[in-house]
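J.: pasting the sequence and the predicted coordinates here, then a few questions.
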Amino acid sequence: MWTIMTTMLRSLLRDSHTLVWNIAFPVAMLLGLGLYFNDPDYSPRLLSGVLTTNILFGATMVTAFQVMAQRNRGVYKLLRATPFRTTHFIAAMTGGRTILALFVSLCVIAMGVMILGVRLSFVSLALILLVLLVGTVCFTAIGFLAANLSKDENNVNMISNLMSFPMLLTSEAFYSLSSAPNWIVTLGQLQPFYYLVEAMSIATQSQGHYHGIWMPLLILLGFTVLSIGAAAWTFRWDGEQPVWWHPSSRRQVTSQTERG
């Protein structure tokens, strides 16, 4: 599994989608909005929004495109003939993406502290890393799900946008929903990004009052378990498989390959 994870990490660093959405996008957003508003009171919220948005778009956009591209190139057909489990493969790719996301997030946090003057305690930093870890796993699994439901690049782009932008717009990543209609708030509370933003906001803005972080973090963890299950259940080893591909069907194909 370690070999698969390091291979995935190297491929991520060579991928143009990764360079744009995971590295250039969060840095440009933090510096652009931070220097434009130049408000010390808004800087912690901006840092929280950039960190969570990076997780959202990096996972749903980059992961979905990468999984679909590898599947269409036939990479997964080779893995299908091996005893390597689907869940282990998803875990390996999630591990590579998590390492990259944490590294980029640490760079963004350092820029927020040095350039925007955001003050973070050791406890706050530890909680931020914990939230980032759970959030990256959750949304990487959602990226897998988007790729599993897609057939080509146009399709995966549409599905990724349909997943990510409603989550962003019904959250409080960059603005408050206190004046929004109740139905928008309700929709927001039914999706995982809302709780990722809530947990991250508490970690970056609470100034020592962190007890409220555990409920949104536990809810996010529940979404993570559901997302991993959905990603494993719908995972397709090649583009011609039906979406609902059962492990028993995989064993039958493998046994037929061995007999042939």
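T.: Looks like it came in fine.
J.: going forward, measure contacts and count neighbours with C-alpha atoms only.
T.: Fine.
J.: how much space separates residue 176 from residue 170?
T.: Taken as Cα to Cα, to the nearest Å, the spacing of residue 176 relative to residue 170 amounts to 10 Å.
J.: the two: who's more crowded?
T.: Comparing residue 176 with residue 170 by neighbour count (other Cα atoms under 10 Å), the higher total belongs to residue 170, at 23 against 10.
J.: so how far is residue 41 from that one?
T.: As judged by Cα to Cα, residue 170 and residue 41 stand 22 Å apart.
J.: same thing with residue 7?
T.: From residue 7 over to residue 41 (counting by Cα to Cα), the distance is 42 Å.
J.: so for those two, which residue has more residues nearby?
T.: The residue with more neighbours, out of residue 7 and residue 41, is residue 7; 14 against 11, by other Cα under 10 Å.
J.: mind listing what's buried in the host helix or strand of residue 144?
T.: Assigned by DSSP states H and E, residue 144 belongs to helix 122-148. Neighbour-count burial for helix 122-148, counted by 16 or more other Cα atoms under 10 Å, picks out 124-125, 127-148.
J.: included below, for side-by-side comparison, is a second structure:
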Amino acid sequence: MSAYSALTAAGYRAQVRDKTTVFFTFAFPLVFLVVFGLVFRGKAVEESGFSYLSYTASGVLSWGVANAAVFGIGFTLMQWRADDILRMIRMSPAPLSAVIGSRYVLALGVGLAQAVLFVGVAMLPGFGLVPASRWPLLIPVLILGITSFLLLGVTIGSIADTPESVAGIANFIMLPMAFLSGSFFPLDSMPDWLQKISLVLPLRYLNDAVSGSLTGRGDLADIGIGCVGLVVFAAIFGVLAARTFRWTKKS
């Protein structure tokens, strides 16, 4: 068995054993979908005519997938470094690409499973958010989004040395980004200066691309712009991850 396969299999077994984390990873976006569906049912955003739910559902899915990617690899790298697992891997023939690649495959699996479950619920009569002709576009969008945010998580997991610091740094980045990127409130109802700030946040591009795919808001060009933005941020976070990665606490 290759180092990549062994790390992927070990990571999968560790992930499925943690029943609590698995439950909340999948339940969290659905809870928000149901709550927002009940609160904002029938209400529209005046500037666009689209329902509040069409904004918030896309934003909640984007935020849920991004959070899972960031926290998943951030905590893993920190814990592996604290337990000297990374040091032992470094002394083996396994390359760094096997370490990150194994976590990447697991993050893709979690993110796509989240999306399938979320889309299934969103297509129910009470929500009816997903046009049949658009939802397959979610697949490439989510792959790009997971790639970008996983690389951000690598940077956080390389900087932080304790679970508290991983949670603190990740929440400090992800929570304000969620509000400023329109995950919970429509950007159309925000001041112009906040809308401009959102243009330098990766979650804004994931929200826009997911919204175009999930609810049909916007056209294919909007989805394409979102994907291009995610590629740019993936490149930026990739450079940061390469420069900050540490096998041990000292190097």
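T.: That came in fine, so what should we check first? These figures come from a predicted structure and were not determined experimentally.
J.: TM-score of the superposition?
T.: Comparison of the two superposed chains (TM-score structural alignment, normalised by the length of structure 2) gives a TM-score of 0.86, and 241 aligned residues with a Cα RMSD of 2.2 Å.
J.: mean per-residue distance, the helix holding residue 144 of structure 1 to structure 2?
T.: Its match in structure 2 and helix 122-148 of structure 1 itself, once the structures are fitted together, sit a mean 1.3 Å apart by mean Cα distance after the TM-score superposition for structure 1.
J.: residue 210 of structure 2 pairs with which position in structure 1?
T.: For residue 210 of structure 2, the aligned residue in structure 1 is residue 200 (criterion: TM-score structural alignment).
J.: hmm, residue 133 and its match touching each other?
T.: No - taking contacts as Cα atoms under 8 Å, residue 200 of structure 1 lies outside contact range of residue 133: 11.3 Å.
J.: going by residue numbers, what spans are helices in the stretch 151-251 of structure 2?
T.: Per DSSP state H, counting those that start in this stretch, the stretch 151-251 of structure 2 has helices spanning 163-180, 192-197, 202-214, 220-244. These are given in chain order.
J.: buried ones in the longest helix seen in structure 1, by neighbour count?
T.: Taking DSSP state H as the assignment, the helix of structure 1 that covers the most residues is helix 86-114. Counting neighbours by 16+ other Cα under 10 Å, one finds that the buried residues in helix 86-114 of structure 1 are 86, 89-102, 104-105, 108-109, 111-113.
J.: so that helix matches what in structure 2?
T.: Across structure 2, the stretch matching helix 86-114 of structure 1 (TM-score structural alignment) is residues 96-124.
J.: map residue 164 of structure 2 onto structure 1.
T.: Counting by TM-score structural alignment, which is the criterion used here, residue 164 of structure 2 corresponds to residue 154 in structure 1.
J.: what about stretch 140-155 of structure 1, how long is it end to end?
T.: Using Cα to Cα, the two ends of stretch 140-155 of structure 1 sit 18 Å apart.
J.: ah, wrong one, I meant stretch 229-248 of structure 1
T.: End-to-end distance of stretch 229-248 of structure 1: 16 Å, with Cα to Cα as the criterion.
J.: by how many degrees do the top helix by length along structure 2 and helix 202-214 diverge?
T.: The longest helix of structure 2 (DSSP H) is helix 52-82. Relative orientation of helix 52-82 of structure 2 versus helix 202-214 (axes from the mean of the first three to the mean of the last three Cα atoms, to 10 degrees): 130 degrees.
J.: which other helices and strands does helix 52-82 of structure 2 contact?
T.: helix 19-39, helix 85-91, helix 96-122, helix 138-159, helix 163-180, helix 202-214 (3 or more Cα pairs under 8 Å, 6 or more residues apart in numbering; DSSP states H and E).
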